[in-house]
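Student: any chance you can model this:
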Amino acid sequence: MVGKLLLRGMLAGLISGVLVFAFAHTFGEPLVDQAIAFEEAASQAAGEAAEPEIVSRATQAGIGLFTGVMAYSVAIGGLFALVFAFVQGRFSSLSARGTSAVIAAAAFVAVVLVPNIKYPANPPAVGNPDTIGVRTELFFLMIVVSTAALVAAFALARRLAPQFGAWNGAIVAGLAYVAFIGLVEYLLPPINEVPENYSALVLWHFRTTSIGMHVILWCALGLVFGAFAERKLESKAGLRTHAPAYR
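Tutor: Down below sits the predicted model:
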């Protein structure tokens, strides 16, 4: 059963990846080109030699982007299916579509929205190459903390539900999650390496486009996998109902 759900999760990731690639190629790559043009102009003004182009921009924006997006989306789809298989029937009484939608929304908040509030995505020419290791570590630390806090919030909501009701328990757990994340983001060091003369419009569009890619991924994944899982679970239930009884 888990293996069949895993296959459906990867297929849902494949479908989601096609949508993400179309969006990124249409709206994201022109912004990358503008960022690279700014970087090249800044290098020329500083008298620096142009760096050799190891991989052409056409390849990066085409097959390179497609390969990266598809590999990431399929992998996320497989992990999504495993989480669904663990949650459904144990911690969730919702339908397959409902559980899938909740997992997708929770994952988007924990993995994308919260980390990007503190450390948003940056286009080329933004960021000091010497600090890329620190910035990467802080970003992934924020993902881990946010995910762990969200799991703890769900556990707290379940624990409070018998005493205060499901709705009130969810509100208290949600407020606790927001307060904890706010404290963590306040304590973690800020990173602001945007050049003074960098286009604020390009930076804003790049960051919103980056978030938009993840919105498409998680929405499509939640909806498509939910439909796949519902059909699979309904067919399994039907087989059990119509199975002959042997005595």
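
Student: going forward, measure contacts between C-alpha atoms and count neighbours the same way
Tutor: Fine.

Student: could you point out which element follows the helix or strand hosting Phe21?
Tutor: For Phe21, the enclosing helix or strand under DSSP states H and E is helix 2-23. Scanning forward in sequence from helix 2-23, with DSSP H and E defining helices and strands, the next element found is helix 29-45.

Student: who touches that next one?
Tutor: For helix 29-45, contacts defined as Cα atoms under 8 Å, 6 or more residues apart in numbering pick out Ala49, Ala50, Ala61, Pro123, Pro124, Ala125, Tyr198, Val202, His205, Phe206.

Student: neighbour-wise, give me the winner out of the residues you listed.
Tutor: Phe206 (23 neighbours; other Cα atoms under 10 Å).

Student: ok, now how distant is it from Leu5?
Tutor: Spatial separation of Phe206 from Leu5 under the definition Cα to Cα, to the nearest Å is 34 Å.

Student: related to what we said a few turns ago, farthest-separated two in the contacts of helix 29-45?
Tutor: Ala49 and His205 (28.9 Å; Cα to Cα).

Student: and the angle for the longest helix along the chain with helix 2-23?
Tutor: Ranked by number of residues, the top helix in the chain under DSSP state H is helix 200-242. Computed with axes from the mean of the first three to the mean of the last three Cα atoms, to 10 degrees, the direction of helix 200-242 lies at 150 degrees from that of helix 2-23.

Student: also this sequence, please, to line up against the first:
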Amino acid sequence: MIRTLLVRGLLLGLLAGLIAGAFAFAFGEPRVESAIALENAGADHALGGEAHEHGEEALVSRPVQRAGLFLATGLYGLAVGGVFALVYAALRGRVGPRSEGGLALAAAGTAFAAVILIPFLKYPANPPAVGDPDTINDRTLLYVVMIAVGLAATAIAVATARHVTAGPWARWSAAVAAFLVPVAAAWWLLPAVDEVPDGFPATLLWEFRLASLGTQLVFWTALGVLFGWASERAARRSAPMS
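Tutor: Now for the predicted structure:
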């Protein structure tokens, strides 16, 4: 059974990654191009008008980067889909909805909130020309810490919900509070990172961040829906005939 779920997760994760890649290509790539144009314009000004093309200095040209986007999102989906299937197998019959589709959607939604949304709200993605290269290690570490906080908060919320027996409203209220307390503490204790240069277009920054978050939302939605649909279909096929 676990092998079947793992194969299902790998294949559907790959498909969800390609779907997310199509979204990123349509909505994220134009913002990346605009940010690169601003970066090049700033470099031209700093160099006194000398020619400076991002594609000429980059190790990988922009056309190759655009083509590689689908490879990257596909591999990301393949890896995440495999992990998702293993987590799904561990949760099955123990935590969450009893239906196959409901559990898949609940697991995908929870993963999106814990691993993507919580870190993103504290440390949102930045386009090219935003961010100091000297602080990339520090920013990466802070982002990983927020992922750990999101996962820990989720585990605490699940444990709290399982121990509260006063009723559905009390259970959900306690779970939400248990989730928000460590998230709020991390938000308050961890340092803020604001490296947006003066004069950078606020609209471009906002659109890039929306596209980045939207790509992840599309991926996790597609993974949850596809995995749930496939699991429900498999359950119906294996159900005994009456």
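
Student: trace Val194 of the first structure over to the second structure, please.
Tutor: Aligned against the second structure by TM-score structural alignment, Val194 of the first structure finds its counterpart in Val196.

Student: so its match makes contact with Val130?
Tutor: Yes. Between Val196 of the second structure and Val130 there is a contact under Cα atoms under 8 Å: 5.3 Å.

Student: next, the mean deviation of the helix or strand Ala177 of the second structure falls within compared to the first structure.
Tutor: The secondary structure element spanning Ala177 of the second structure is helix 168-189 (assigned by DSSP H and E). Once superposed with the first structure, the aligned residues differ from helix 168-189 of the second structure by a mean of 1.5 Å; criterion: mean Cα distance after the TM-score superposition for the first structure.

Student: would you mind pulling the contact partners of that helix?
Tutor: Judged by Cα under 8 Å, 6+ apart, the contacts made with helix 168-189 of the second structure from elsewhere in the structure are 118, 122, 146, 149-150, 153-154, 156-158, 160-162, 164-165.

Student: show the buried residues in those.
Tutor: With neighbours counted using 16 or more other Cα atoms under 10 Å, these contain these buried positions: Ile118, Lys122, Met146, Val149, Gly150, Ala153, Thr154, Ile156, Ala157, Val158, Thr160, Ala161.

Student: tell me the secondary structure at the match of Val194 of the first structure.
Tutor: Secondary structure, DSSP: H, G, I helix; E, B strand; the rest coil: Val196 of the second structure is coil.

Student: any idea how far Leu91 of the second structure is from it?
Tutor: Distance of Val196 of the second structure to Leu91 of the second structure, given as Cα to Cα: 41 Å.

Student: which position in the first structure aligns with Ala148 of the second structure?
Tutor: Under the alignment defined by TM-score structural alignment, Ala148 of the second structure corresponds to Val144 in the first structure.

Student: what does Trp172 of the second structure give?
Tutor: In the first structure, the residue paired with Trp172 of the second structure is Ala170, using TM-score structural alignment.

Student: same check on Gln216 of the second structure?
Tutor: Under the alignment (TM-score structural alignment), Gln216 of the second structure pairs with His214 in the first structure.

Student: quick check: its match touching Phe108?
Tutor: Yes. With contacts counted by Cα under 8 Å, His214 of the first structure reaches Phe108, the gap being 7.4 Å.

Student: please name the residues that touch Leu150 of the first structure.
Tutor: Leu150 of the first structure makes contacts with Ala106, Ala110, Tyr177, as judged by Cα under 8 Å, 6+ apart.

Student: switch the cut-off to 10 Å
Tutor: The contact partners of Leu150 of the first structure, by Cα atoms under 10 Å, 6 or more residues apart in numbering, come to Ala106, Ala107, Val109, Ala110, Val144, Leu156, Ala173, Gly174, Ala176, Tyr177, Val178, Ile181.

Student: not counting sequence-adjacent ones, nearest residue to the corresponding residue of the second structure for the third one?
Tutor: In this case it means Val109 of the first structure. Using TM-score structural alignment, the equivalent of Val109 of the first structure in the second structure is Ala113. With sequence-adjacent residues excluded and distances taken as Cα to Cα, 6 or more residues apart in numbering, Ala113 of the second structure is closest to Gly150, at 7.7 Å.

Student: now the angle from the one helix or strand Gly133 of the first structure maps to to helix 166-187?
Tutor: If you go by DSSP H and E, Gly133 of the first structure is part of helix 132-164. When the same axes, to 10 degrees is applied, the directions of helix 132-164 of the first structure and helix 166-187 differ by 150 degrees.

Student: stretch 127-139 of the first structure: how far from the chain's middle?
Tutor: A distance of 20 Å separates the centroid of the chain from that of stretch 127-139 of the first structure, by Cα atoms, centre = their mean, to the nearest Å.

Student: ugh, wrong one, I meant stretch 235-242 of the second structure
Tutor: When C-alpha coordinates are averaged (Cα atoms, centre = their mean), stretch 235-242 of the second structure and its chain have centres 35 Å apart.

Student: can you give me the end-to-end distance of it?
Tutor: In stretch 235-242 of the second structure, first residue to last residue: 15 Å (Cα to Cα).

Student: trace Val80 of the second structure over to the first structure, please.
Tutor: Under the alignment (TM-score structural alignment), Val80 of the second structure pairs with Ile76 of the first structure.

Student: in contact with that match, which residues?
Tutor: Gly9, Met10, Ala12, Gly13, Leu14, Gly17, Met70, Leu82, Leu217, Trp218, Leu221.

Student: please repeat the previous calculation with a cut-off of 7 Å.
Tutor: Contact criterion Cα atoms under 7 Å, 6 or more residues apart in numbering gives Gly13 as the residues in contact with Ile76 of the first structure.

Student: that one and Val20 of the first structure, how far apart?
Tutor: Ile76 of the first structure sits 13 Å away from Val20 of the first structure, going by Cα to Cα.
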